[in-house]
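>>> Prediction below, plus the sequence it came from.
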Amino acid sequence: MVLTLTDLTAPQGFQRLVLAQDPQAGLRALICLHSTALGPAAGGCRMWAYPDDEAAIHDVTRLARGMTYKNAMADLGLGGGKAVIIGDARTDKTPAMMRAFGAAVDALGGTYWTAEDVGISPADMAHAAEATRFAVGLSGASGDPSPWTAEGVFRCLRVGARHVFGSDDLTGRRVLVQGLGHVGMSLAEKLAAAGARLILTDINQPALEAAATRLGAQTCAPDQVFDQQIDILAPCALGGVLTDDSAQALTARLICGAANNQLAHDGVADALAARGITYLPDYVVNAGGIISVASEIHGHPDAWRLDRLTAIAGRVDQMLARARDTGRLPAQVADEMVAAMLSPRRAA
């Protein structure tokens, strides 16, 4: 192992951006610490074939900032951080690479805790844990965080439905789930059980068809999402799907999904609101996974995780009520709630 860590210039307001490399293990990764005001930074590790380092830095910094907000809103006693491994998870990933990544995390001395994200499994994280105690989401411990993420999104979606439609009964509601990874599939199952009329889409056609048959759902092509007549959109793939153009085309009245960084830019929230569409900030509703991971970091039982999920749904209710009463966007109210939590006095 020939591991090197190089500090890069972190964006303003960020604490640290590190390039970790081990040519022998095939590792080239970025670890970003946005804030440790409320505790050590925590956030998953994503593996993706970024076209260049600039794209990887853009992604890891946005994700790390989102983790600060997510962890603060969920009241987890953790700061925000994220890691990305540059490469194709299907062809490039090896146990040696993951052990090298674990060593990089360990070299940060507990300022960053890592777990699974896109392209990384509990088995991969177990290899990383061979080189650090700061790797969590392990089988036999908190395990795969995906079901917890899906449960949190489902609970928040029902709260949103009550505010938007006057009832949290999803029977007959047309809900489009975009992306059928671990979280999206679990969410689709919950929605089907609740009586929703599902439309599913994913780039994996065989998986899409199998899920549609099993759940009695319709399907659409990934590029036809915004052509569908729907009540609720649940983005559960990668970020940036809500753009100026899609905001004008969308027929849904509620957006609640698991994907991180769903807005292409902050102004899209205004465009959605202008059309009467309620957007539930992703960092609020998709906190179930990090809640599960936090239980492992802090040594808390399942009951603690369930309490935190209930609290997240309660915060969504509070956020929407405050937005309604003040005429502001839910995203603005959520950001203000987080800012109060991150204030020096509150953090202390």
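Great, that's in hand.

>>> Every contact and neighbour count from this point should use C-alpha atoms.
Fine.

>>> Where do the strands of the stretch 151-300 of the chain begin and end?
With strands called from DSSP state E, counting those that start in this stretch, the stretch 151-300 of the chain shows them at 174-178, 197-201, 218-219, 232-235, 254-255, 278-279.

>>> the helices in the chain, which residues?
With helices called from DSSP state H, the chain shows them at 53-73, 95-107, 122-129, 146-165, 182-193, 205-215, 244-249, 267-274, 282-285, 288-298, 302-326, 330-342, 344-347.

>>> Just name the most buried of those.
Of those, the one with the most neighbours on average (mean count of other CA atoms under 10 Å) is helix 282-285, at a mean of 28.

>>> And here is the other one:
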Amino acid sequence: MTAFWAEPDFDAHECVQLVHDRKSGLTAIIAIHSTHCGPAAGGTRFWHYNDPAGAMRDALRLSRGMSYKNAMAGLPMGGGKAVILADEQRIKTPEMLAAFGDAVEALGGRYITAEDVGITEADMVAVAQRTAYVSGLPVAGAGNAGGDPGPFTAMGIFLGIKAAVRHKLGKDSLAGVHVAVQGTGSVGGGVARLLAKEGARLTLADIHSERAAGLARELGCQAVASDAIMSVGCDVFSPNALGAILDDAGVARLDCAVVAGGANNQLARPEHGVLLAERGILYAPDYVINAGGIISVTLEYLARRAGASADINEVRRRLAQIPGRLESIWAESDATGVPADVVADRMAQKLIGRG
């Protein structure tokens, strides 16, 4: 693995920690990008990487994205991310989760963790046995927010897609708007269900083809192969799986007017935002549109630290601000000719003291 400070995605990160616990078999990376706005908050990803360097790139890029996401959402949190390197069988044990909890605890509150790809609410409960610096835990009682952040992420994306359709296509309704949804897990599946209720026409895909097919039957829409979804002619392409899909080839394949989805780090490199703009495709910066989950997680964590419960109405109020935030980015982009992703990055960098 290349020294992390030599990685192109190293961005003056405050802390990059490699965790290895021989007894449990845990190998993980915890990356803290910025604590300018507060303790670094961001989920833990459990994933198998063919090359460990991929895990480092993910940790660096995702933690920087969390700095931007939390700042743009107006949350008193900095940006961090953890990646647990899974083996090919993706075996996850209680001992590994305990060791990971100990590693988070050792940081003394500089990093707050929660769910991400491959990590469940039950996993966070296990981690919480070893550290208090965790959120996304089950909650009880009507009107309380918390638990799995996926549905809140999905709702924010749905609201962002409506804003994008309004801005780019001039339509106040999603009825008949064709959305190609890549990824039908917790977030993508939630987005698809919300879109279907509004009358959108959907095409779905997932690397787990049976999952996409099942959701397509439920919603009465079409499913296609995972390698075909980016070429589907549609109004909106909504990526809700893994990131870095918008590279040279990916952007060239698109046949849409809007890209708006929940995947983190959708742009493989900064220049791919320029390519989208040159093609006239409206882009919803991922860390702005997908902030619903971290909004819920943060309010849950802060309320628990204060001995209270997070109010779901406050979470919903903050989710409702996502469209306006996107509109401000697109308005500046339209006025200046600067691509939307660059506009958003500049806003976020100012908020974390790096502008």
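That came through fine. Note that this is a predicted model, so its numbers are computed, not measured.

>>> which residue packs closest to the spatially most central residue of structure 2, ignoring adjacent ones?
Per CA atoms, centre = their mean, the C-alpha nearest to the average position across structure 2 is that of residue 264, at 4.4 Å. Leaving aside its chain neighbours, residue 264 of structure 2 sits nearest to residue 243 (5.3 Å; criterion: CA to CA, 6 or more residues apart in numbering).

>>> contacting residues for the one you found?
263, 264, 265, 266, 267, 268 (CA atoms under 8 Å, 6 or more residues apart in numbering).

>>> dump the residue contacts of the closest residue to the first one other than its chain neighbours.
In other words, residue 263 of structure 2. Leaving aside its chain neighbours, residue 263 of structure 2 sits nearest to residue 240 (4.5 Å; criterion: CA to CA, 6+ apart). Applying CA under 8 Å, 6+ apart, we find residue 240 of structure 2 in contact with 181, 182, 183, 184, 187, 188, 261, 262, 263.

>>> Repeat the analysis, applying 7 Å as the threshold.
Counting by CA atoms under 7 Å, 6 or more residues apart in numbering, residue 240 of structure 2 makes contact with 182, 183, 187, 188, 261, 262, 263.

>>> Residue 29 of structure 1 now?
Contacts here follow CA under 7 Å, 6+ apart; on that basis residue 29 of structure 1 touches 19, 20, 21, 84, 85, 86.

>>> now, which of the residues you listed lie within strands?
Among the contacts of residue 29 of structure 1, DSSP state E puts 19, 20, 21, 84, 85, 86 in strands.

>>> For those, could you give me CSV that also reports distance to residue 168 of structure 1 and neighbour count?
Below are those laid out as CSV (distance: CA to CA, whole Å; neighbours: other CA atoms under 10 Å):
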residue, distance to residue 168 of structure 1, neighbour count
19, 45, 19
20, 46, 22
21, 49, 23
84, 37, 28
85, 39, 29
86, 41, 22
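
>>> Just name the closest of those residues to residue 289 of structure 1, please.
residue 84 (17.2 Å; CA to CA).

>>> What count of nearby residues applies to the nearest residue in space to that closest one that is not next to it in sequence?
The spatially closest residue to residue 84 of structure 1, leaving aside those adjacent along the chain, is residue 46, at 4.6 Å (CA to CA, 6+ apart). By other CA atoms under 10 Å, 25 other residues sit near residue 46 of structure 1.

>>> right, and residue 46 of structure 1 touches residue 120 too?
Yes. Contact criterion CA atoms under 7 Å: residue 46 of structure 1 and residue 120 qualify, at 6.3 Å.

>>> quick one, what contacts the equivalent of residue 197 of structure 1 over in structure 2?
Matched by TM-score structural alignment, residue 197 of structure 1 corresponds to residue 201 in structure 2. Each residue near residue 201 of structure 2 by CA under 7 Å, 6+ apart is listed here: 176, 177, 178, 179.
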